[in-house]
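Peer 1: give me coordinates for this.
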Amino acid sequence: MVLLESQVKLKTGSIAPDFELLGIDDKKHSLNDYSNYKGILVIFMCNHCPYVKAKVDALNELYEKFGNEIAIIGINSNDSTDYPEDSFEAMKETAKEKGFKFDYLVDETQEVAKKYGAMCTPDPFLFNSQKQLVFHGRIDNAMKPDDSPTEKTMINNMQKLLSGEKIENDFDPSIGCSIKWKEN
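Peer 2: Sure, this is the predicted structure:
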């Protein structure tokens, strides 16, 4: 298992790359579907990564706190041929099992992950209502699956976004398993 830190491809102020992806609700979702929100949180994630599994409660807490005001979108870009536990069917099972209420989409071609510069799972990107990047980075400061967070980084930044405050530290690398890229 390769551990990666997220890297910067999109800079603060960059516009969120558009996408049209199939969700576990069997509907296509595009970025424009989320235009009525005060912000958009895109999280590159998957089913099998221990780093994502450790954040299940934190992901659900983000949705409970902010889901009405900030759209939360999980995107799985892993190669499900080599990692069948990240297949579309497994995504549906995982979401049901873990109680995910946010949209969970599959990036079959991996093009969306490449456009965003996503490297690891989880790799979160927070955008304002104009779809400009305001924060790229960790959900909290628990960097290993067994750690307990002492700082809820994403909650703090989502609150700042909603109250119109500037997010000073706009890049705070997330750590996780590498996205499982397809062999070319």
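Peer 1: from now on I want contacts and neighbour counts done on CA atoms only, so please keep to that.
Peer 2: Will do.
Peer 1: could you pull out the helices in this protein for me?
Peer 2: For the chain, the helices defined by DSSP state H cover 50-53, 56-66, 88-98, 111-116, 153-163.
Peer 1: to check against the first, give me the structure of this:
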Amino acid sequence: MKRLFTASLLILALPLLMPGAQGAEALEVGASMPKMDVEMKNVDGGMLTLEEIRGEKGTLVIFSCRHCPFVQKWQQRMVEIGNTYRKKDVGVVFINSNDPERFPEDRFESMQEQAEENGYHFPYVMDLTSAVAKAFGARRTPEAFLFNKDDELVYHGAIDDNLNHPDKVKKPFLRDALDALLKGETPPRQKTPSIGCSIKLR
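Peer 2: You can find the predicted model right below:
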């Protein structure tokens, strides 16, 4: 009887253990940007789509939130990157796909405070149904997806190689990818492991 009960629990748990159970597999390098027509609520109160956000030279999408300690550690570096490359014709957006019912710190009003306190000069939007995160296969906050001018993925992964010490970063993965993009070159690294909190999908 005990063995049968254990087997039943395992069967019930399989959907949670299988890759992609919480959404699609992560986009592969070269994949097209998905869900470009889905409206998301920006911190200014308006609605935006990725089609409207995309830049002339490329588009940077970072899945983020407020409560995650990994986001908090990388916050200023992420904001500096966003503000800098937005001025270089790269579309920039931070997306919060977390369920605010599970994490009240990630509610819309908190996002507005976060954007103001940290000087976001780019859209910060709420993925109202988590549909965008699921389509991207995003799993973590923060997690970066960089697309070229043809909306093809050229980099996916981490911000850099040092969470705790900005002054000791040796491999600025995302900056390197952005600089390569602006030169029309292939990023030196196109995929790195994302380290952060799991996205709490709706």
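Peer 1: ok, which of the helices of the first structure comes nearest F19 of the first structure?
Peer 2: When those are compared by CA to CA, helix 111-116 sits nearest F19 of the first structure, at 6.6 Å.
Peer 1: before we move on, back to that, let's have the helices of the first structure in CSV, adding distance to F171 of the first structure.
Peer 2: Compiled in CSV, these are given as follows (distance: least, CA to CA, whole Å):
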stretch, distance to F171 of the first structure
helix 50-53, 19
helix 56-66, 19
helix 88-98, 28
helix 111-116, 14
helix 153-163, 11
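Peer 1: most packed of these?
Peer 2: Highest mean neighbour count among those (mean count of other CA atoms under 10 Å): helix 50-53, with a mean of 20.
Peer 1: quick one: it to the second structure mean distance?
Peer 2: Its matched residues in the second structure lie on average 0.6 Å from helix 50-53 of the first structure after superposition (mean CA distance after the TM-score superposition for the first structure).
Peer 1: how about residues contacting that helix?
Peer 2: With CA atoms under 8 Å, 6 or more residues apart in numbering as the test, helix 50-53 of the first structure has contacts from 45-47, 121-122, 144-145, 175-177.
Peer 1: and those residues, which of them are in strands?
Peer 2: The strands, defined by DSSP state E, take in 121, 175-177 from the contacts of helix 50-53 of the first structure.
Peer 1: could you give the number of residues near whatever residue of the first structure lines up with F103 of the second structure?
Peer 2: Mapped onto the first structure by TM-score structural alignment, F103 of the second structure lines up with Y83. For Y83 of the first structure, the count of nearby residues is 12 (other CA atoms under 10 Å).
Peer 1: OK, contacts around Y83 of the first structure?
Peer 2: Contacts of Y83 of the first structure were listed using CA under 8 Å, 6+ apart, and they are K180.
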